[in-house]
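Engineer: the amino acid sequence is not available; the structure is as follows:
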């Protein structure tokens, strides 16, 4: 057919016996069986109750890419420099689509938007205990510590991006363990404990949260909780309800700020991946043109 005639020929690049040809077209991997095989590999090797590609450890990603290249071969030499980057984006996109589909199906089947009603309607490709854990996580808002880790750890690892981030997280954990006995419910965020761990804000910022956070309220809450009133009858002493209102406002501001940071981080990751693929595509084109010039051959023009 006309479409098949535009497919890359096997002679354009190396191909081992038993491997099927694949190529990059418009920033994605073709033909469709190659993309479906990526999805199958991701489904079969989900490392735990995770719903995003960024949570796959790098060794698992390396393994899956190796398994893919044992089945499929990129037959065009110009695709090789960007093959891994496009493969990563394909895996990320396919997993996101899969997770959206299973959540949407469970919601429509149960007629309920509460993820806890979905526990008996998980996909066949995901372990039940993983699905149950995901339902529990979707049913509640993420904790501040979870969002902090998500925005301050290197992708695919358990390492913090800086020593300061690691120290603050560990100090906060110790402070919370000291303040709340084992088995005692803990708040999503203890603003006082966070200020103690993060230290005095610099340039109007509390470490771990953006510029939009009203640092004055955090300090007010912190000071109110540790400073004894000079005179019990003084009208300047903040009423208990007022302090609690301030703390409530702090929690709401931090929750909104962290949600914004999470969205911005995800957007930046997509943009960076896209830029990386575009740069690799430009580099690949430059290499092809250079090789053609060195060989005295004009670059091959795409068929009309």
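Structural biologist: That came through fine. Keep in mind the model is a prediction, meaning the values are calculated, not measured. Numbers count the residues shown, from 1 in each chain.

Engineer: going by C-alpha atoms from here, please, whenever you check contacts or count neighbours.
Structural biologist: Will do.

Engineer: tell me which helix or strand the closest residue to residue 147 other than its chain neighbours sits in.
Structural biologist: With CA to CA, 6 or more residues apart in numbering as the measure, residue 258 is the residue that lies nearest to residue 147, at 6.6 Å, once sequence neighbours are left out. Assigned by DSSP states H and E, residue 258 falls within helix 240-295.

Engineer: quick one: list the elements packing against that helix.
Structural biologist: For helix 240-295, the packing partners by 3 or more CA pairs under 8 Å, 6 or more residues apart in numbering; DSSP states H and E come out as helix 83-110, helix 144-152, helix 191-198, helix 215-226.

Engineer: next up, a structure to set beside the first:
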């Protein structure tokens, strides 16, 4: 349930004077606007949603606040804007964190690769000033200093050694894209598993990889019968038993966006909305679906704290749910 916004239509109190609740709400609205530079133009003006300007004219923030107090919000303002509930905010935050957990390191890796090429050097110390155009120079240079630190270098070397020592059946050939995001049906999962665990020659990367998928098919047939219509898209319990987990509790072959169903049964703690006693828990199915929808945009974006205004506009639809307001649905 979204927060109560009834104050927007109650500008005056019973005496005919400006309501204190309305004034407080307008101040909070303006504070939100000032925290979102993507809705402010180069002259420091924003669209004014008062009944006079009707969200068509722009003005300085000070005058927009005065307009709202003098004239109130335009009719239908709430219908054109969506105000996220605390459930939506928590959902958006979870999706953002998990998506960026998957993608941010890959983004930085590609940025370093381009920087090495532009600087015509293989030394990290030489790539200062060669960061992505979407990233502030001081932020990029700060990252370079971080990469030059001995702790980061040691961690990087350790990661390379760990990957080199990883059993062949636990590696796949699909790059950074999650197995869970590629496959939606049982047939697709089988095909994707084969694609990402086979070499170009058509052979599995290891005998164990072949044994896992064969054993899974056998266990599923015994449990549900030979008819594919009676078999589920994926049985997490059977797969976990057959494939096993690593030290971090991740299930081999399912991908991070699927194995959360198995390892994370905790309800997400959500703050309560005003006047609401209970909050709907975030389901894992909702999280997985939301991640699928958010991933295409996230893989081409940076964290909001390190991107310029041009890139920030692409992130507003996702970040707005975390902050509490969103852009107009209709323009």
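Structural biologist: Sure, I can see it. This structure is a prediction, so every number in the text was calculated from the model and none was measured.

Engineer: superposed, how do the two chains score by TM?
Structural biologist: For this chain pair, the superposition-based TM-score is 0.26 by TM-score structural alignment, normalised by the length of structure 1; 98 aligned residues with a CA RMSD of 4.4 Å.

Engineer: thinking again about what came up before, looks like the residue nearest to residue 147 of structure 1 contacts residue 144 (just checking).
Structural biologist: Yes. In terms of CA atoms under 8 Å, residue 258 of structure 1 counts as a neighbour of residue 144; the distance is 7.4 Å.

Engineer: who has more neighbours, the two?
Structural biologist: residue 258 (22 against 18; other CA atoms under 10 Å).

Engineer: now do the helices in the stretch 151-300 of structure 2.
Structural biologist: 179-182, 186-196, 207-224, 236-243, 256-263, 284-298 (DSSP state H, counting those that start in this stretch).

Engineer: quick one: the fifth one to helix 236-243, angle?
Structural biologist: The directions of helix 256-263 of structure 2 and helix 236-243 differ by 100 degrees, with axes from the mean of the first three to the mean of the last three CA atoms, to 10 degrees as the criterion.

Engineer: check which helices and strands helix 256-263 of structure 2 sits against.
Structural biologist: Taking 3+ CA pairs under 8 Å, 6+ apart as the contact cut, helix 256-263 of structure 2 packs with helix 179-182, helix 284-298.

Engineer: for stretch 110-119 of structure 2, buried residues please.
Structural biologist: 111-112, 114-116 (16 or more other CA atoms under 10 Å).

Engineer: kindly report the same for stretch 269-278 of structure 1.
Structural biologist: 274, 277-278.

Engineer: just to revisit the earlier point, take the buried residues of stretch 110-119 of structure 2 and write them to TSV, including distance to residue 312 of structure 2 and secondary structure.
Structural biologist: Output for the buried residues of stretch 110-119 of structure 2, formatted as TSV (distance: CA to CA, whole Å; DSSP: H, G, I helix; E, B strand; the rest coil):
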residue	distance to residue 312 of structure 2	secondary structure
111	18	helix
112	21	helix
114	22	helix
115	22	helix
116	26	helix
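
Engineer: which of those lies closest to residue 290 of structure 2?
Structural biologist: Set against residue 290 of structure 2, the nearest of the buried residues of stretch 110-119 of structure 2 by CA to CA is residue 111 (26.5 Å).

Engineer: from residue 148 of structure 2, how far off is the closest one?
Structural biologist: Noted for residue 111 of structure 2: a distance of 16 Å to residue 148 of structure 2, by CA to CA, to the nearest Å.

Engineer: burial measure for residue 21 of structure 2, as a count.
Structural biologist: So residue 21 of structure 2, with other CA under 10 Å, has 15 neighbours.

Engineer: for residue 3 of structure 1, same thing?
Structural biologist: 6.

Engineer: surely it is in a strand?
Structural biologist: No. Counting by DSSP: H, G, I helix; E, B strand; the rest coil, residue 3 of structure 1 is not found in a strand; it is helix.

Engineer: surely residue 64 of structure 1 touches residue 40?
Structural biologist: No. Taking CA under 8 Å as the definition, residue 64 of structure 1 is not a contact partner of residue 40, at 10.2 Å.

Engineer: which one's more surrounded, these two?
Structural biologist: With neighbours defined as other CA under 10 Å, residue 64 of structure 1 and residue 40 compare such that residue 64 has more, 18 against 15.

Engineer: perfect, that will be all.
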